[in-house]
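Asks: Whatever this is, show me its structure:
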Amino acid sequence: MAADQQTPALDLTMDPADLTAALVDVESVSDHETPLADAVEAALRRLPHLSVHRDGDTVVARTELGRRERVVLAGHLDTVPLPTVDGSLGAVPAVRRREGDRDVIYGRGTTDMKGGVAVQLVLAQQLREPTRDVTYVFYDHEEVASDASGLGRVMRNSPELLEADFAVLLEPTNGTVEGGCNGTMRFRITTHGKASHSGRSWIGDNAIHKQAEVLATLARYEPRTVTVEGLDYREGLNAIRIGGGVAGNVIPDTAWVDVNYRFAPDKSLEQAQQHVRETFPEHAIEWQDLSAAARPGLDRPAAAQFVAAVGQQPMPKYGWTDVARFSQAGVPAVNFGPGDALLAHTDDEHVFDDAVRACHRALSQWLS
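Replies: As a prediction, the model looks like this:
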């Protein structure tokens, strides 16, 4: 798609920290990624060493050098909304500051994850002859329901574009390799009773009281720590929401609790579901959300060389990320990017200039 007057121009020869600020200035809240996707596509199409493909607001650029290995560098273009002073939702321009002896960029998306996207774009411009073929993926709709994901859409529509030996998702990790990710699922357990007037409670059967057994099971549950490929993944099984009742004078006939299970990548989705059934054998399980875990793939040669280039001890990823999509497609993947993940989605979201540059140096060294 050619650039027009509404498409901001991106200069991929910029310092990656400066480009981060430029990307933050382009609003790309989920469902509104088109201007940024247009700008990314226009900038990449100016690079003759890349083939560029567009699917919705996802842009995929690839080198075609016939190397023995291919790696993917992936990052999402969208951000969550940011409340403004008048109560509406929108983006704010990047703010540059000097804090102590470090320069820092404040603004929505600095950490999650326009710093990582800036690194991808600079590398796409600089690496004309990488040692491995590289696929750069810039995708939409990561911050919303998983079925809207641009990455998932490309995997369905054009899976050949994402075939690779290894993938790096540039999610914020404070510059440390975080291998794979825990899986996650949400499910509901509903208990049933018999409604009655609370003045004649012996006639009814209180469904909320029946949740006591479920909650006691959760309170007694001892989550495991599971070692996978040398990384220790901590699991968790926790109630996250509970409800029931009709009125102040009615014995409730229905009550429910929603539970989140975070499980290590030693288990398939089916094995994790079976563990839940065994934990609550007397209750029907209503599955609400199912996302598989991802093994880190640190035993792959490309991964080992990447870890060496970064120069830090790898860590496990406790939260779920899109590395799981790559893992399900047979591509081992890790998370690695600038910024502190704890700052994502916060009002003071920021990333340090030197963190963006360090991420760029590590990936550049690995690929050149």
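Asks: When you work out contacts or count neighbours from here on, use the C-alpha atoms and nothing else.
Replies: Noted.
Asks: pretty sure Asp347 is touching Leu82, no?
Replies: Yes: with contact defined as CA atoms under 8 Å, Asp347 reaches Leu82; the gap is 7.3 Å.
Asks: out of these two, which sits in the busier spot?
Replies: Leu82 (19 against 13; other CA atoms under 10 Å).
Asks: which residues does the residue most central in space within the chain contact?
Replies: Centroid-nearest residue in the chain, with CA atoms, centre = their mean: Thr321, separated by 3.4 Å. Residues near Thr321 by CA atoms under 8 Å, 6 or more residues apart in numbering: Cys181.
Asks: again, but for Ile251
Replies: Lys194, Ala195, Ser196, His197, Ser198, Ser201, Gly204, Asp205, Asn206, Ala207, Gly245.
Asks: To compare against the first, here's the next sequence to fold:
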Amino acid sequence: MTALDLHQDVSLLTAALIDINSVSDAETPIADAVEAALRELDGFEITRDGDSIVARTTAGHGERVILAGHLDTVPLPTTEGSRGTVPSSWDGAPGEGVLHGRGAVDMKGGVAVQLALAAAIGRGELTPARDVTFVFYDHEEVEATKSGLGRLVRNHPALLEGEFAILLEPTNGVVEGGCNGTSRFEVTTHGVAAHSARAWMGENAIHAVAPVLARLAAYQPKTVSVDGLDYRESLNAVLINGGTAGNVIPDRCVVEINYRFAPDKTPDDAERHVRELMDGFEVVRTDAASGARPGLTHPAAASFVAAVGGEPKPKYGWTDVARFSELGVPAVNFGPGDALLAHKDDERVDADAVRACLAALTAWLSPIA
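Replies: Down below sits the predicted model:
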């Protein structure tokens, strides 16, 4: 088992985490390393569920905050020479400049910050005025039914209680409040199969989706203001499947649609909207996840925004802040790295960005003198 040194610079700790390959479904080695490192610290109550670990201080403060991050990554790049892979590599000396590797942005830099904060608390270098819960979980990058955080919600809901949560997803060190919801739909057209040499004997189901695509191409997405933040929506065809052979008129075609909707809507609201747009076609909702309102008016959230500075932004993608929102815990995204580099073949993060995130959270958690 890889031993994690929580005393080293947080950028080097990020590199050490990247070097533990943890593509979804293979998180056990990194979960083992994180759990072992946490158990070396004083002052934490630790629970493990599968490949998720929760470490909680129990000082009895009147307020509890949650710092959460996922351990898994998307698969490694297949392009030869890609640097966003495992093991990690540096531009220049280790700990200086830019760190490359799978998960550098999404989100081992954020996990390194969590571990560095836990280590500072365990060593007595940081004595927060709030109790802190650290959550490290598996299976974020795959279907929601596998989510380690979802499993914790089902199995240990009391461990996720708190007044405020921060998800250390990459935000370039700027607070991103809430998140859009997401849903997927299948729009199916039917025809009559026939030999392509006698096409007039059939009805082409692929041709029948032309109006579906035309409606999507003409669709103008909205920008919706929610609690002071502007969420940009999107509605797009993302997959199309039809036909059986090169000499057969297809009798069925399916267009998959993804709708990213503002957090003023529920998944049912989103479904009604899509069904109205696709009136006259067969529509089936295949997946949906609620968004999350920003929650920036909560005192803990407001104090956090004031402490880290900058103008809060909306989160356009879906993140697990939505799960905390459903639990009644206001949550924001705040972490190191550029989200536009997540999952890319050249995924990378600046060492100073990871250190800056750690410094901001340390300052916020530190009691006022």
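Asks: Can you classify the residue lying farthest from the centre of structure 2 by secondary structure?
Replies: The outermost residue of structure 2 relative to its centre, with distances by CA atoms, centre = their mean, is Arg198 at 50.1 Å. Counting by DSSP: H, G, I helix; E, B strand; the rest coil, the backbone at Arg198 of structure 2 sits in helix.
Asks: hang on, the earlier thing: now the buried members of the contacts of Ile251 of structure 1.
Replies: Ala195, Ser196, Ser198, Gly204, Asp205, Asn206, Ala207, Gly245 (16 or more other CA atoms under 10 Å).
Asks: Is Val248 of structure 2 in contact with Gly191, as I believe?
Replies: No: using CA under 8 Å, Val248 of structure 2 is not in contact with Gly191, being 11.6 Å away.
Asks: just the contacts of Ile251 of structure 1 now: which is nearest Glu143 of structure 1?
Replies: Gly245 (32.8 Å; CA to CA).
Asks: The closest one and Thr254 touch, don't they?
Replies: Yes: in this structure, Gly245 of structure 1 is within contact of Thr254 by CA under 8 Å, at 6.9 Å.
Asks: who touches both of these two?
Replies: Joint contacts of Gly245 of structure 1 and Thr254 (CA under 8 Å, 6+ apart) are Ile208.
Asks: Identify the contacts common to Asp347 and Leu82 of structure 1.
Replies: Joint contacts of Asp347 of structure 1 and Leu82 (CA under 8 Å, 6+ apart) are Arg108.
Asks: and the counterpart of Glu41 of structure 1 in structure 2, how many neighbours?
Replies: With TM-score structural alignment defining the correspondence, Glu41 of structure 1 maps onto Glu35 in structure 2. Neighbours of Glu35 of structure 2 under the rule other CA under 10 Å: 20.
Asks: Please, which helix or strand holds Glu35 of structure 2?
Replies: Under the criterion of DSSP states H and E, Glu35 of structure 2 resides in helix 28-39.
Asks: surely Trp320 of structure 1 meets Gly179?
Replies: No: contact criterion CA under 8 Å: Trp320 of structure 1 and Gly179 do not qualify, at 11.2 Å.
Asks: Tell me which of those two has more neighbours.
Replies: Gly179 (29 against 18).
Asks: residues contacting that one?
Replies: Leu231, Arg295, Pro296, Gly297, Leu298, Pro314, Met315, Pro316, Lys317, Ala333, Val334, Asn335.
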